[in-house]
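A.B. asks: sequence and predicted model, in that order:
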Amino acid sequence: MSFDGSCYHDGHDRDEAQLICQQGGGSLAIVSSEEEYDFMVANFGDDTFYVGAQWNGNEWVWDDGTTIDPNILPLLNLPDGDADNSCLMMDAGVLTPTSCDIAMGFLCETPETPETPGVCEDDDDMYYDGSCYHTGSDRDEAQLICLQGGGSLAIVSSEEEYDFMVENFGAGTFYVGAKWDVNNNEWVWDDGSTLEPGVVALLDLPAGDATNSCLMMDDGVFTATSCDIAMGFLCETPTVCEDDMSFDGSCYHDGHDRDEAQLICQQGGGSLAIVSSQADYDFMVANFGDDTFYVGAQWNGNEWVWDDGTTIDPTILPLLNLPDGDADNSCLMMDAGVLTPTSCDIAMGFLCETPETPGVCEDDDDMYYDGSCYHTGSDRDEAQLICLQGGGSLAIVSSEEEYDFMVENFGAGTFYVGGQVG
């Protein structure tokens, strides 16, 4: 939806939620027993989220193809679905039919790894009976997804914008871009501005507190909420492309610059990879030498400094054979196994380094070395998912003019486009 120079996209519908769960190796959660239902209510009962069932016209069917166990049907007390409400959500501990197109949180269920039975890698996940459960998105994840799409969580700058949001998204439950300033006792938008007095009166906002320092819209009403609850979110993205490039009615954004890459690594509990020894370097070349990606160093004007604040070990400097950086090339990438200065603004892959669960990486595609798991991002599926979350898709080339535009504006980058062998 468009309003006053911005496009609005309200987070994850049901298809996007399932895709994100599958990207993490799981699926939307199902309820296979009374014990599992009790677990979900006890641990996620305050949230509103999709679960993995759909109405087939006659009955509810879990996404794995099974029907709901008749023994737990009385417990779930499920009303029938219909054509407009063919998906299933849990809202305040109650399973309820809902539209599949509403933006809300979701509950992923991911099988445990044989190497770490009974353990979930993410401390925020909950373990139950062979699976790890994760609700998404919390407020930080929501803002990250908006930023990746070239926007930010929506703010309300006028009565007209408020009316637009209520009219078009009022049925949803989602984060907007404000936080409670506990020092000044006021709501502050994410762009640093405070709420206009007229908007404050219109929104009729309650005060926040340390526990409820984020802001959501729920059925058209703005309410203080915890920042850790999984729910939908409303992104606001300029229709004028700003930092993006415009061509023939579309905005083009070339993936992850260095700041975005580091942010994504940190969201996963790690950071951009550093090289602390020759063995470290040899591991990276052997396993990721065919890729092009950012690593965790920057040029400070005199020397290369790793993101943890340490300088490069002098004993491995001859091995790395690093040229000096400069103002235009103050970041570091590995390209075909060679560490090279580069601009921090070019879109490319990146290598995250995440502390281990002893000796094990949860993702089968990650590589383990010396206490850390290494993950290059983004692969093609992740790239497409991020584009979809931003309301677009991987770019295609539909004309010679579009090709020339892409070469001229993004030719220095290395990135996926939207074609595959049929």
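C.D. replies: Now that the structure is in, tell me what you want to look at.
A.B. asks: alpha carbons only for contacts and neighbour counts from here, please
C.D. replies: Fine.
A.B. asks: would you confirm that Met199 contacts Asp163?
C.D. replies: Not quite, residue 199 is Val, not Met. No - with the criterion set as C-alpha atoms under 8 Å, Val199 and Asp163 do not qualify as a contacting pair; they are 11.2 Å apart.
A.B. asks: now do Ala142 against Glu382, distance only.
C.D. replies: Distance, Ala142 to Glu382, by C-alpha to C-alpha, to the nearest Å: 16 Å.
A.B. asks: of the two, which one has the most company?
C.D. replies: Set side by side, Ala142 and Glu382 show unequal neighbour counts under other C-alpha atoms under 10 Å, the larger going to Ala142 at 26 against 14.
A.B. asks: so the more buried one belongs to a helix, correct?
C.D. replies: Yes - looking at Ala142 with DSSP: H, G, I helix; E, B strand; the rest coil, it is inside a helix.
A.B. asks: list the contacts for it?
C.D. replies: Contact criterion C-alpha atoms under 8 Å, 6 or more residues apart in numbering gives 11, 153, 175, 232-233 as the residues in contact with Ala142.
A.B. asks: against that first model, consider the following:
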Amino acid sequence: MRTRPIRFDWLLPTLAGVSVALTLLTGSRGDAGVGVGEIGLAVCILIGLLRSLGRPVRMERRFLAMPHVLLIYGIFIMLPLTVVHFYAETPGSSMRDWLAYMLSFLFVFSLHQSKADLSLAGKFFLLALTGILVYQYFNGGISSWYSSRFTAGAKNPNQLALYCICGGVVAAASFKKKWVTGIFVGILFLFGLQSRSDAFAAMALAVGFGFVVAYVVPRRLLVPLGLPLLLGGAALSVMYIGPLLDLVDVEWSGADEGGGRMTLYKNGLLAWLSSIHSFLIGNGAGSFSGLLGPFGKSEAHNTPIDMLTIGGVLGLVFYIFPLKFMLDAYRERRLLLFSFIIGMVVFSLFHFVARQPVWWFALLCAAFFLRRHSINGAI
């Protein structure tokens, strides 16, 4: 009698989902900046690559796959730039940051290449994240709070807010039953509010507004109406950029990091514009803004500006993927997923996200869901 071989297809998705959730606990990392979650991600990479041995590289016909683009960029563009600037002692350059990027890029590449079930990974991520949030809220003690702001064990409340918005994307992509998705979205929203993050509030407004507009406005009218509004808003911003920045600076002066954010934005842009090669291809991995001037070893806390300093104009390729998946979701009338990806993009304007595994994991889950539901694009 022949026995069926034991399959462990559940192992990689389970470990991946739980590991991504555990990377939230940045306050529990060791001196080297590595915690249980990061170790789990490294194990996932090893398992995924071993499972991929002998398989042809999975490239989609119509588009390059997101994991391949990230990996190619990280190895062939970001690495040489980082090495040059690190040994030239450019202030803010960091090989450690490059390793953090590669952890994320290799992680999503290994999941994609090994054909891991990302729907299952998303479910385990949400279960693990919910467990962490509940435990940290009631039993985490002082390490789970930043003054009156809930962090769930992270060093920064905005990291919790990032996990809550990415969790919304994963929930919209992982469950067939809407009421299950609604439960997880509601839980994440409540914990996100406890972070008291201005970025989370902006994200929540963007999600709600995006959903209402997409639901009410017919598809045939969204682009004709949306493009003039976008261009008009951009024109007004250019015309009144000075007063607007002054107004925003005043409004933010009492908020967390409010008084310094405009300075960080300005000095990040100055670092980007410091040379022609920085303008085109950036300075490699690191943090190049600062409160006292450009190259002050600080992030701008704005992903587009930080990516310009890191990768120049070419670095904005990172935004191709969320924008593409957002349009794909709208085209297929997956309005909750569409609106949560809008929320991710809005949140990224207030916090640097490109180095975070949860950001790329959420986008990979969204792409997996969209492709599985007959989107004519690719991961």
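C.D. replies: Thanks, I have it. For clarity, every value in this text was computed on a predicted model and none was experimentally measured.
A.B. asks: superposed, what's their TM-score?
C.D. replies: Remark: TM-score between the superposed chains equals 0.29 [TM-score structural alignment, normalised by the length of the second structure]; 181 aligned residues with a C-alpha RMSD of 6.9 Å.
A.B. asks: quick one on the thing from earlier: any chance of the contacts of Ala142 of the first structure in JSON lines, with secondary structure, neighbour count and distance to Ser250 of the first structure too?
C.D. replies: Shown next, in JSON lines, are the contacts of Ala142 of the first structure (DSSP: H, G, I helix; E, B strand; the rest coil; neighbours: other C-alpha atoms under 10 Å; distance: C-alpha to C-alpha, whole Å):
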{"residue": "Gly11", "secondary structure": "coil", "neighbour count": "28", "distance to Ser250 of the first structure": "20"}
{"residue": "Leu153", "secondary structure": "strand", "neighbour count": "28", "distance to Ser250 of the first structure": "21"}
{"residue": "Tyr175", "secondary structure": "strand", "neighbour count": "33", "distance to Ser250 of the first structure": "27"}
{"residue": "Gly232", "secondary structure": "strand", "neighbour count": "29", "distance to Ser250 of the first structure": "25"}
{"residue": "Phe233", "secondary structure": "strand", "neighbour count": "32", "distance to Ser250 of the first structure": "23"}
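A.B. asks: so which of these is the closest to Ala286 of the first structure?
C.D. replies: Of all the contacts of Ala142 of the first structure, the one with the least separation from Ala286 of the first structure (C-alpha to C-alpha) is Gly11, at 38.5 Å.
A.B. asks: so who does Ser339 of the second structure touch?
C.D. replies: Contact partners of Ser339 of the second structure, counting by C-alpha under 8 Å, 6+ apart, are 206-208, 210-211, 326.
A.B. asks: cutoff 6 Å now
C.D. replies: Remark: with contacts taken as C-alpha atoms under 6 Å, 6 or more residues apart in numbering, Ser339 of the second structure is in contact with 207, 210-211.
A.B. asks: who wins on neighbours among these?
C.D. replies: For these, counting by other C-alpha under 10 Å, the largest number of neighbours falls to Val207: 23 neighbours.
A.B. asks: please identify the helix or strand for that residue.
C.D. replies: According to DSSP states H and E, Val207 of the second structure maps onto helix 198-216.
A.B. asks: and Asp38 of the first structure, by the same measure?
C.D. replies: Secondary-structure element containing Asp38 of the first structure, defined by DSSP H and E: helix 34-44.
A.B. asks: correct me, but Phe125 of the second structure touches Val18?
C.D. replies: Yes - distance between Phe125 of the second structure and Val18: 5.1 Å, which falls inside the contact criterion (C-alpha atoms under 6 Å).
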